[in-house]
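Chemist: Give the three-dimensional model of this entry:
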Amino acid sequence: MGKPTGFLDYKRQENEAIEPLSRITNFNEFHPFLDEETRRKQGARCMNCGVPFCQSAIKLKNMVTGCPLHNLIPEWNDEIYNGNDKRALSRLLKTNPFPEFTGRVCPALCEKACLNGLDQDPVTIKENELYTIETAYTNNWMKAFIPSVRSDKKVAIIGSGPAGLALAHDLNRRGHAVTVFEKEDRLGGLLMYGIPNMKLEKKVIQRRLDILTEEGIVFKTNVNVGKDITKKELEKEYDAIIFATGSKKARDLHVKNRDCTGIYFAVDYLTKATKHLLDNTEEISAKYKHVVIVGGGDTGNDCVGTSIRQGCASVVQIEMMPKSPDERLESNPWPEWPKICKTDYGQEEAIAVFKKDPRIYETTIKECILDDKKNLKQIKTVKVRFNNGKLEEVKGTEQILDCDLLLIAAGFIGVEDDLKKSFKLETTQRNTIVTQPNSFQVKDKYFTAGDCHRGQSLVVWAIHEGKECAKEVDAYLMGYTNME
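Modeler: The predicted model follows:
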């Protein structure tokens, strides 16, 4: 603990955000870093708790609080305060292979469990993490690690999202020959095409991919495994095959006139927006359109921010659940995950542009209304409530909203049908791949990790799954494992 009174001497200070009306003119990241002296003071706020809940990942009331990767947070906070950035990096990379990703897009489960949060503001753990890894890149400390000894085992990983990349990172460093197959034209999975540029610039992903490639991992894009390369061919060439395909089957909206022109899944909308930025390809444009987004989560918020940058005429975000309280309730004490209302960057931008919060709660869409050419023109909404656990409409609450672009951001419902069919996979009620009890192994040489194993979740959980699965795969290949 570098400064015993740091948590008393210094207040929490976050990276500032560029003002909404300025940042919506581009798709760039918009949080400039604090100066070095201020960042070190933020590291000093860490209390080096005897029981550091920040790195615990404990489950309370079916919600996890604390870091699933069990990052050594007090250790690298101490190093940051004392100016030992290179040592902070070594402690950070010991548990997290990709802090440049989690430092940008993670909801910071660690901070929600920080002891400072009991009676004041928590430590800026997420930003301290990002400072450490970006300092490393600036100083050219991030070097490729090429194993000095190689095994004779070959591993195929299907999917290059955070779970697949974590698997590839760890198994390659163990000495196995790793090939990663990706169906899209670029690597990164949801990091590349599911998260917009203003949250995670794509050069950040490519920077890390360049290192992984130098380390010896083979990446193959535009390969639809099961079609472009068959199950039989994979089994013949590889000693272990791992599914890290994510949970990409989008939940649909079942309403009247659903099949009209003007309705898209959020993941397709965001993918095309990113591809347009990268390659100037055709996008699904919200310019001059009245946009309605179904879904109140992070993806829905990303759609709000993207549609505003494209120049939409209006934006509304529909949420079926009631609005969460603005402050913790007594029934939701620290260190539980705080069930409070968060106004994210997209909603902040909508408030700045349109002078009102875009969110409408306890509402769902009842019908899509078309023009004479069968294009989407309006939607009919209705208020809903839960009665004895059953969702019901509230009579007399129908409203008509202008809408010529409807985006469905209602989450995902498991693995895609083509994958299940190609490999004859058994799935759970949540449409995730069935494994052996308390294991990542499906059967024989097949394994799975990430969202296709646990269901739709966070980047940090996908990385955790990839690392844990890598240990099991290594033990299968070698008869033992010494991987941490």
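
Chemist: contacts, neighbours, all on C-alpha from now
Modeler: Noted.

Chemist: element containing the residue nearest to Met142 when sequence neighbours are not counted, please.
Modeler: Using C-alpha to C-alpha, 6 or more residues apart in numbering and skipping residues adjacent in sequence, the residue nearest Met142 is Ala136, 6.0 Å away. Assigned by DSSP states H and E, Ala136 belongs to helix 125-138.

Chemist: Just name whatever secondary elements that helix is in contact with.
Modeler: Judged by 3 or more C-alpha pairs under 8 Å, 6 or more residues apart in numbering; DSSP states H and E, the packing partners of helix 125-138 are helix 36-44, helix 73-81, helix 85-93, helix 99-105, helix 109-112.

Chemist: Next, the second sequence, to be compared with the first:
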Amino acid sequence: MGKITGFKEFERQDEAYTSVKDRVKNYKEFTVPLSEEEKTKQGSRCMDCGIPFCHSGCPLGNLIPDFNHMVHQGEWKKASWILHSTNNFPEFTGRLCPAPCEQSCVLGIIEDPVSIENIEKNIVERAFKEGWIKPQPPKNRTGKTIAIIGSGPAGLATAQQLNRAGHTVTVFERDDEVGGLLRYGIPNFKLEKGIIDRRVAILEAEGIIFKTNINVGVNYDVKDLKTFDSIVLCGGSTERRSLPTPGIDADGVVQAMDFLTQQTKVVFGKEVKDQVLATDKNVIVIGGGDTGSDCIGTSNRHGAKSVVNFEIMPKPPGHRSPTTPWPFWPLQLKTSSSHKEGVERNWLINTKEFVKDENGKLIALKTVNVEWKMVPGERPQLIEIAGTEKTWPCDLALLALGFTGPENTLADKLGIKTDARSNYKAEYGKYQTNVKNIFTAGDMRRGQSLIVWAISEGREAARQVDLFLMGKTELPTKDTSGDLVAM
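Modeler: As a prediction, this is how the structure comes out:
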């Protein structure tokens, strides 16, 4: 695939960023696209590796060598067709996916892997630019109606697949606009919301019905769902993790998702009462994942006095750890564009107290350094290191600690069984709950995970719903080899 000797001739080139000084002044995307010639070269780096492990690294089973080869040949329209055959929304994954495919790229054993994610983004952007992505409503309708709860990537993928099968699909979203965490959980500087809007316009033109400001089970009676032949729950994993730490109720301790959601709404002129601002404040972000990184980038754009990041786990190595060899997802330090905008990062540190003044306002954090004691056959033990206590000035603490599971409202009102982690129970590959006409997919079923898994689960769940309703299905599925088959 690609040019036979391309991986020897061309080095990996990633998109550049505009300067930190310029990009922190706004909330727009700030990548600088490669030249057309360079994009073709990057596709040419794809090896004729025999067994493309990138297929198994990608939860969607994207046909990566195939679309890389088309890019190498300048066949961008064919590349778009191949890419969309397995991925409904490559404009999202091409910006937000951590690219497990690249970590399992065979070339990555000896050199920098193929820049698969960026190639993917450029394919879909070229396709939109050229007008190749057009609404494709089904030729016939089955008469079956389906309600999908949640309009994140899992819900949108489920909706498009079931609509393609000819069913009439209605998507319910409790926020004021479609997109789920894509809309309000991801900062605009990582995903401009016009990218969501143009895709939603395609979905609407294909016949999908969207209803916003409807929180099923709260302002919409679940009894009204009985009019639908099937229901798919794609509400995500939205119960936010907190800390059992003294002073957690201080004015100035804020959940990261509230902070990020407010800012995105402000960017688009929506009314936000009492917006939490980092301006001229000492900000501490607790949590070292992507959400923590997003808080860092947003705080710098607010003009924070200082930004510090706490992570309770050890600092990962700079290179792939021997404990996670190729082609597995590596234990490796990740430095995001937001980190490069300014932050002091700290590992193996635990917050002991949020210090308040007499008015209940946050003024400091007390911490202690820790280590993890590993005992074979037992859970790791967190050990505090005596004499390492420290007090940090802090006006705003952002909790970016992830999510514990989905909200239980729908499970309670619909009689859905949950597992030990509170996820809605449905067997992987079947997606059917204990209520036979109700299915679930994405983070609501599997717990907090990646966008690419959400889209994959949405596609697979749609196939199972179609099979349940019609007794057969022509929607594609990914078999164990990564090939797409219809059954």
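
Chemist: Put one on top of the other, what's the TM-score?
Modeler: Laid over one another, the chains give 0.95 as their TM-score (TM-score structural alignment, normalised by the length of the first structure), with 468 aligned residues with a C-alpha RMSD of 1.2 Å.

Chemist: average distance between the helix holding Ala136 of the first structure and the second structure?
Modeler: Once the two are superposed, helix 125-138 of the first structure sits an average of 0.5 Å from its aligned residues in the second structure (mean C-alpha distance after the TM-score superposition for the first structure).

Chemist: Show residues contacting the helix or strand following that helix.
Modeler: For helix 125-138 of the first structure, the following helix or strand on the C-terminal side (DSSP H and E) is strand 154-158. With contacts defined as C-alpha atoms under 8 Å, 6 or more residues apart in numbering, strand 154-158 of the first structure is touched by 164, 167-168, 176-182, 225, 234, 237-245.

Chemist: Please list only the buried members of the residues you listed.
Modeler: For the contacts of strand 154-158 of the first structure, a burial check counting by 16 or more other C-alpha atoms under 10 Å picks out 164, 167-168, 176-182, 225, 234, 238-245.

Chemist: Helices - which of the residues you listed land there?
Modeler: Judged by DSSP state H, those include Gly164, Leu167, Ala168, Leu234 as members of helices.

Chemist: Would you tell me which of the helices and strands packed on helix 125-138 of the first structure gets closest to Asn15 of the first structure?
Modeler: Minimum separation from Asn15 of the first structure across these (C-alpha to C-alpha) falls at helix 36-44, 9.2 Å.

Chemist: Quick one: average offset of the closest one versus the second structure, please.
Modeler: Helix 36-44 of the first structure versus its aligned partner: 0.5 Å mean (mean C-alpha distance after the TM-score superposition for the first structure).

Chemist: need the contact list for the equivalent of His290 of the first structure over in the second structure.
Modeler: His290 of the first structure maps onto Asn282 in the second structure when the alignment is built from TM-score structural alignment. With contact taken as C-alpha under 8 Å, 6+ apart, Asn282 of the second structure is in contact with Ala304, Lys305, Ser306, Val307, Pro393, Cys394, Asp395, Leu396.

Chemist: now for those, which pair is the farthest apart?
Modeler: Greatest spatial distance among those (C-alpha to C-alpha): Ala304 and Pro393, at 13.0 Å.

Chemist: these two touch, right, Pro380 of the second structure and Trp372?
Modeler: Yes: judged on C-alpha atoms under 8 Å, Pro380 of the second structure makes contact with Trp372 at a distance of 6.2 Å.
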